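Structure for the following, please:
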Amino acid sequence: MKINWGTGIVLAFIGFITFILYFVFRMSTDDRSNHDLVTEEYYKKELSYQQDIDASKTAQEMDAVLRVEKSPEGVMIFFPEQFDPQKITGKVSLYRPSNKRLDTDFPISLSKTHLLIPDNSLVGGRWDITVNWKYEGNTFFHKQKLVY
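Below you'll find the model as predicted:
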């Protein structure tokens, strides 16, 4: 049986469509692929975005900029030295874009001007670090990407 060029084009289209459908089916049913949203309450978080901008601006105006550094023990977050560390409260959020199960929150309770996030709570890769903190009624915000 001889196949003409019209039949060849139709067979090529059918083969290509089968190939695409196979990968769509495979990716939608594969347990290794994570199809989660970025955050659980995405729209609720977006509504508070202006508050984060205002708190970040307040940090710049009051010279309350944080410094985040990698160390052998983990990640060190240095708070401004002009502030009393015992009056600083808040939360440090570690967000892992590639795996929602690794996201963690740490409360801020300081005796010195720095906070150590231990090495055993971090896996190598990219982390988004968000620090929401308060000092004497002022709210501050710091966000930084870190590759650990």
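
For the rest of this, base every contact and every neighbour count on C-alpha atoms.
Fine.

for this protein, what's the longest helix?
helix 5-29 (DSSP state H).

What residues of stretch 130-144 count as buried?
Within stretch 130-144, the residues that count as buried by 16 or more other Cα atoms under 10 Å are 130, 131, 132, 133, 134, 139, 140, 141, 142, 143.

for comparison, sequence B:
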Amino acid sequence: MKNFNWGHGMVIALLAFIIFILSMLFLFPNGQKNSEMVTENYYEEELKYQDVIDAKGRADQLQEKPVYSQDKNGIKITFPKEYDNSNATVKFVLNRTDDQNLDIHKSVQLDMNKSFLIPAQVLTPGNYTLRLSWTKDKKDYRLDYDVIWK
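A predicted model of the protein is given here:
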């Protein structure tokens, strides 16, 4: 039997390192999931982000804010009862956190109860970010909610 020397130690260390790296690639493939950007126009939206910050600030100052609820029919967003929607436009974006193909973008009209419904048929179970934005009297407002649809 040959004596163990530093050359053998180097070869064993190198082989152990290679086995470690390969095991990381094959045992933990989570890094290969959909790694998509949240939006296609990232840089253009970044330049407009101060408007988003201002809209969120205005929405945070509201006494009563729109709220969302879930049931078997879908996700219902309800505005406060005293909200006058005669000169308002309401938009929502429902971003799926793991697959942008499941995103939903819509402009909606509020019904007589000052609410609207995102039907369950267009939703798939998972995590969403609901971005609710509306313009009232030429002022923008925006609220973001984390939603888990089951």
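
Mind checking the TM-score on these two?
Aligned and superposed, the two chains score 0.80 in TM-score terms (TM-score structural alignment, normalised by the length of structure 1); 146 aligned residues with a Cα RMSD of 2.8 Å.

Can you tell me which of the buried residues of stretch 130-144 of structure 1 is nearest residue 87 of structure 1?
Nearest to residue 87 of structure 1 among these: residue 134, at 8.2 Å, using Cα to Cα.

Tell me how far that closest one lies from residue 79 of structure 1.
Distance of residue 134 of structure 1 to residue 79 of structure 1, given as Cα to Cα, to the nearest Å: 11 Å.

hmm, who's touching the helix or strand harbouring residue 132 of structure 1?
Secondary structure from DSSP states H and E places residue 132 of structure 1 in strand 126-135. Surrounding strand 126-135 of structure 1, the residues in contact under the criterion Cα atoms under 8 Å, 6 or more residues apart in numbering are 83, 87-97, 108, 139-148.

That strand corresponds to what range in structure 2?
Counting by TM-score structural alignment, strand 126-135 of structure 1 pairs with residues 127-136 of structure 2.

average distance between that stretch and structure 1?
Compared with structure 1 after fitting, stretch 127-136 of structure 2 has a mean deviation of 0.9 Å; criterion: mean Cα distance after the TM-score superposition for structure 1.

Residue 52 of structure 2 in helix, strand or coil?
helix (DSSP: H, G, I helix; E, B strand; the rest coil).

in what helix or strand does the closest residue to it other than its chain neighbours lie?
Leaving aside its sequence neighbours, residue 52 of structure 2 sits nearest to residue 142 (Cα to Cα, 6 or more residues apart in numbering; 7.2 Å). Using DSSP H and E, residue 142 of structure 2 sits in strand 139-149.

and that strand, what does it pack onto?
helix 49-60, strand 126-136 (3 or more Cα pairs under 8 Å, 6 or more residues apart in numbering; DSSP states H and E).

And the residue nearest the centre of structure 2?
Nearest to the geometric centre of structure 2 sits residue 129, at 3.7 Å (Cα atoms, centre = their mean).

mind checking how far that one is from residue 93 of structure 2?
From residue 129 of structure 2 to residue 93 of structure 2 the distance is 8 Å (Cα to Cα).
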